[in-house]
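[1] What shape does this take:
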Amino acid sequence: MILLDNSIIFTGLPGIQAEMRYTATGLVWVQDAYTLVFGGLLLLGARAGDLLGRRRIFIIGLAVFSAASLLIGLAPSGQWLIGARALQGVGAAVVAPSSLSLLTASFAPGRERTPAVAWYGATAGIGASLGLVIGGALAHWISWRAGFFINVPIGAAMILLAPRFIPASPRTPGRFDGAGAITATLGMGALVFGIISSADAGWLAPRTVLALGAGAVLLAVFVANERRAGQPVMPLRLFASRERSGAYLARMLYMGAMIGFFYFTTQFLQDVLGFNPLQAGMAFLPMTVVNFAGAMAIPRLTARFGNAALLAAGVAVTLAGMVWLSRVAVDSSYMSGVALPMVLLGTGQGLAFAPLTSAGIARVTSADAGAASGLVNTAHQLGSSVGLAVLVTAAAATATGNGTDRAAMAGHVSAALTAGSIMLALCLAASLALVVPAEIAARPAKTPPERKQPWNTPASATQD
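    Predicted coordinates for the structure are as follows:
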């Protein structure tokens, strides 16, 4: 439900912009208000699950998320909409780490947990792609608001069913690291505001410099606080593993590129190719189908090839699709300019998400399961926020003439997706340099094949 809602809004962006009278850079806050709060409070949400019980926090988060969805659907103004999206991010920040940590605690490492995490990771790509199709249909037939109203009955049903199907988890004694959560959220928010502000005011404008400086200071205070805190919201020891550190970095870069793909491609389909919201949503079906097929095959492929090979292949295929898609122009056709690159993007995303998730929680202790799960989701959401801000800035730098002109919009999209291709190239480099070698090194050594014994030598004399 969380990942569906993260993408369901994309096909409604042109309608939202017209109804709420957002500027091009103001529109980005409809998405970033959600992902920033989501990412900034994820670590606190993960800690809350450990201290207060994961099932209880899971239910509370569902209630907040569903109530915020109702407020979004009823939003009478742009400010209301952005505020409700931020509140929805609070609910998501509580639900997401609780769900992954419940899963991690419920399945033993190895044969049980590997396929469970693979299925969990698969929902990321499926939810994102399916959200565009559902959002497009609802925006066309009813309204962009309908995509949020449907969360209310779904959330209510999950709240009623959770006590029946989810086992209660014990509480862990401790306290909250409120200072860490606040400085992390405000620091990332200031950083994103500064990047977006540069698109309108320039990099040397006082508000841009002030926001970026404040973000850097707040994030430095956050790291210093985590070093001193007795029970930090983000234990720095989690970064001692090269595999986990690389997974967090790679996930941020990957999501920065992919959120830009969804954000800009939906606008290209509607503002350049002239698709209505339903057609724009259906246009993502090539990606959705191959994404679903790849995600369903992940447990079997993981058992055969391992996470390292799937991660490298997935990111490389995604990069190829993004480079192809970045060549779109005002005269591009849907089939060759959009649909075929989407097949590569869907295939790569289906392969990459589960290995990234597994690497992010690799070899953590049960005590750090919640924090590691929170960091996986934090990297996902903060990568989306910062990445979208960077890509919007890259698109704005190509402004020529009227911003609503088809040629100008095509130029914005091409520039943004070119920047997204650079992010994916950096993601591939981080994966190959950090995650893949660590994952291969951690594999158990294979038992050498039994050697043929001389006819007169006891077997025990030649065995290793």
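[2] Going by C-alpha atoms from here, please, whenever you check contacts or count neighbours.
    Noted.
[3] can you tell me the helix or strand for the most centrally placed residue in the chain?
    Nearest residue to the geometric centre of the chain (CA atoms, centre = their mean): His380, 3.4 Å. Using DSSP states H and E, His380 maps to helix 369-396.
[4] got the angle for the helix or strand that that helix is followed by vs helix 369-396?
    The C-terminal neighbour of helix 369-396 among helices and strands, as given by DSSP H and E, is helix 406-430. Using axes from the mean of the first three to the mean of the last three CA atoms, to 10 degrees, the direction of helix 406-430 lies 140 degrees away from that of helix 369-396.
[5] One more sequence to fold, the one below, so I can look at both together:
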Amino acid sequence: MAGKSVKTALALACIAQFLVLFDMSVITVALPSMQEDLGVGPGVLQWVVNAYTLSFAALLLLGGRLADLYGHRRVFVAGLAVFTAASLVGGVATSPAVLIAARAAQGVGAAVLAPLALTMITTTFPEGAKRTRAMTISTAVSLVGGAAGNLLGGVITEYLTWRSVLLVNVPIGIPVIWFALRALSERTDRSHRARLDLPGAVLATAGLTLLTFGASQTHAHAWTDPAAAVPLLGGVAALAAFVLVEARFAAAPLIPPRLFGLPGIAWGNVAMLLAGASQVPVWYFLTLTMQDVLRYDAAQTGAGFLPHAVLMLAVGLRLTPVLMRHLQAKVVISLGGVLGAIGFWWQSTITPDSDYLTGVLGPAVLISLAGGLIGTPLARTVTSGVTVADAGAASGLMNTTRQFGGALGLAVLITLTTANSTAAPAALADSYGNAFLGIAAVMLALAVIAPVLPALRDAPLDAVPPRAAESTRV
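    Coordinates of the predicted model:
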């Protein structure tokens, strides 16, 4: 493939990754402003986050298949068009219902873009050093996207309005759509178009949605109350039907059952679920803590996330690869889980009298170390031993597990909070502290199960032939 086409594919893949992660994180700092402007409570507010996260997670498996069946350019443009249009609708929404619906539509577009970004890299770059280099660049862009969302969200909200955190996607999305139409080549295999597993996608979406909705209802109802129990049981039934369809009836299942014969798939995705259940809620509760307990404004809150962004990026790109050449992946994961548990326990002790150094920065060091240490070895674990034919399914399962873990984790952890946003700062500190203790327990559980994961270790750099190392330039 010509060098220009290679760079085009990588650039568009990186843009897709950036937008998905940016939009997932940028909304958190704006939540208090949305709450005040629209007059909603915590139970409704969490769905501004969950609507995006859940639709994104529930449709990742289907989204990963679309590019193979309908072509890269067509699917990329369609996904970005849905994402951009939904951002416009959400930015001008005047009611919580419209905003939540727009966020769900954004998640649909993101569910197409995220797996397509990985597909574009794996089909453009041959397996080996060049593909590894391209994935490293994509990973860095993803980390920058998440960090930029937290940092810029506060500035945009403080000096413009919370609506701008959604509207900013419009002037980005439109020119990228035009560029993709002109520069991206079409790749499709029309002979497999009939193999789209729509029944599996419908059942998976219904099951994940019902489970998360049921969990969210436990904030106001007991687990045995019909308001919570009925959707929870419905979600379990839908997922059981999904497993049956995938195992017995689907010609090309979204998740081939043979994947679970691999050592890293089953326990690896349990670990990924726990990781997701800690990584999404932390930004939600930390945003509310800085604004409601420490009384920071939106710009100060955004700046407060700077250490998290810098440390997580540095650890993920520099320290973790070095550790993985000397330690097994599961050891690095366990270490991250322990550090994260300590960091979140420390975060739970915050009070209205805490200063930034002890109330935010200190815990941030441990929390960011944990996040940076866990991501790469866990992704390596859940994709180890997967064949090329199943790589997309394994990647889709990994992303689905992580994102659903985030949505379910937020729904469950919010039930641990006992005070509403109008309570005194001291009461809110105790309330949010309960959530941080819950996240600490999740991280500790991750550290405990890590030893059952397969033993994996990266080859040392000096094992790579010099010529292969030189070929990593893309």
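[6] re the thing from before, the residue nearest to the centre of the first structure pairs with which position in the second structure?
    Per TM-score structural alignment, the equivalent position to His380 of the first structure in the second structure is Arg402.
[7] where along the stretch 51-200 of the first structure do the helices fall?
    54-73, 78-106, 113-141, 146-149, 151-165, 178-201 (DSSP state H, counting those that start in this stretch).
[8] mind checking which of those helices is nearest Gly337 of the first structure?
    helix 113-141 (18.2 Å; CA to CA).
[9] mean shift between the closest one and the second structure?
    When the second structure is superposed, helix 113-141 of the first structure averages 2.3 Å from its matched positions, counting by mean CA distance after the TM-score superposition for the first structure.
[10] and that helix, which residues are buried?
    Buried residues in helix 113-141 of the first structure, defined by neighbour count with 16 or more other CA atoms under 10 Å: 113-140.
[11] got it, and stretch 158-171 of the first structure?
    Residues Met158, Ile159, Ser169 are the ones in stretch 158-171 of the first structure that count as buried (16+ other CA under 10 Å).
[12] With distance to Leu253 of the first structure as added columns, please give those residues in a markdown table.
    Listed next are these as a markdown table, based on distance: CA to CA, whole Å:
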| residue | distance to Leu253 of the first structure |
| --- | --- |
| Met158 | 32 |
| Ile159 | 34 |
| Ser169 | 33 |
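[13] Out of the residues you listed, flag the one nearest to Thr418 of the first structure.
    Met158 (40.4 Å).
[14] Phe262 of the first structure: which of the buried residues of stretch 158-171 of the first structure is nearest?
    Nearest to Phe262 of the first structure out of those is Met158 (CA to CA; 27.8 Å).
[15] Which strand or helix spans Ala216 of the first structure?
    Assigned by DSSP H and E, Ala216 of the first structure belongs to helix 206-228.
[16] continuing past that helix, what's the next helix or strand?
    helix 242-271.
[17] now the helix or strand that that next one is followed by: which residue numbers in the second structure?
    Downstream of helix 242-271 of the first structure, the next assigned helix or strand under DSSP H and E is helix 277-282. The counterpart of helix 277-282 of the first structure in the second structure, using TM-score structural alignment, spans residues 298-303.
[18] average distance between the matching stretch and the first structure?
    Counting by mean CA distance after the TM-score superposition for the first structure, stretch 298-303 of the second structure comes out at 0.4 Å.
[19] what does stretch 272-284 of the second structure give?
    For stretch 272-284 of the second structure, the mean distance from the matching residues in the first structure following superposition reads 1.2 Å, by mean CA distance after the TM-score superposition for the first structure.
[20] What are the contacting residues of that stretch?
    25, 28-29, 371, 374, 378, 398, 401-410, 413, 436, 439, 442-443, 445-446 (CA atoms under 8 Å, 6 or more residues apart in numbering).
[21] what's the helix holding His380 of the first structure packed up against?
    helix 24-52, helix 78-106, helix 178-201, helix 242-271, helix 340-360, helix 406-430 (3 or more CA pairs under 8 Å, 6 or more residues apart in numbering; DSSP states H and E).
[22] Of these, flag the one that's most buried.
    Ranked by mean neighbour count, those are led by helix 340-360 with a mean of 27 (mean count of other CA atoms under 10 Å).
[23] Now do that helix and helix 369-396, the angle between them.
    150 degrees.
[24] Now do helix 340-360 of the first structure: which elements does it pack against?
    By 3+ CA pairs under 8 Å, 6+ apart, helix 340-360 of the first structure packs against helix 113-141, helix 242-271, helix 285-305, helix 307-325, helix 369-396.
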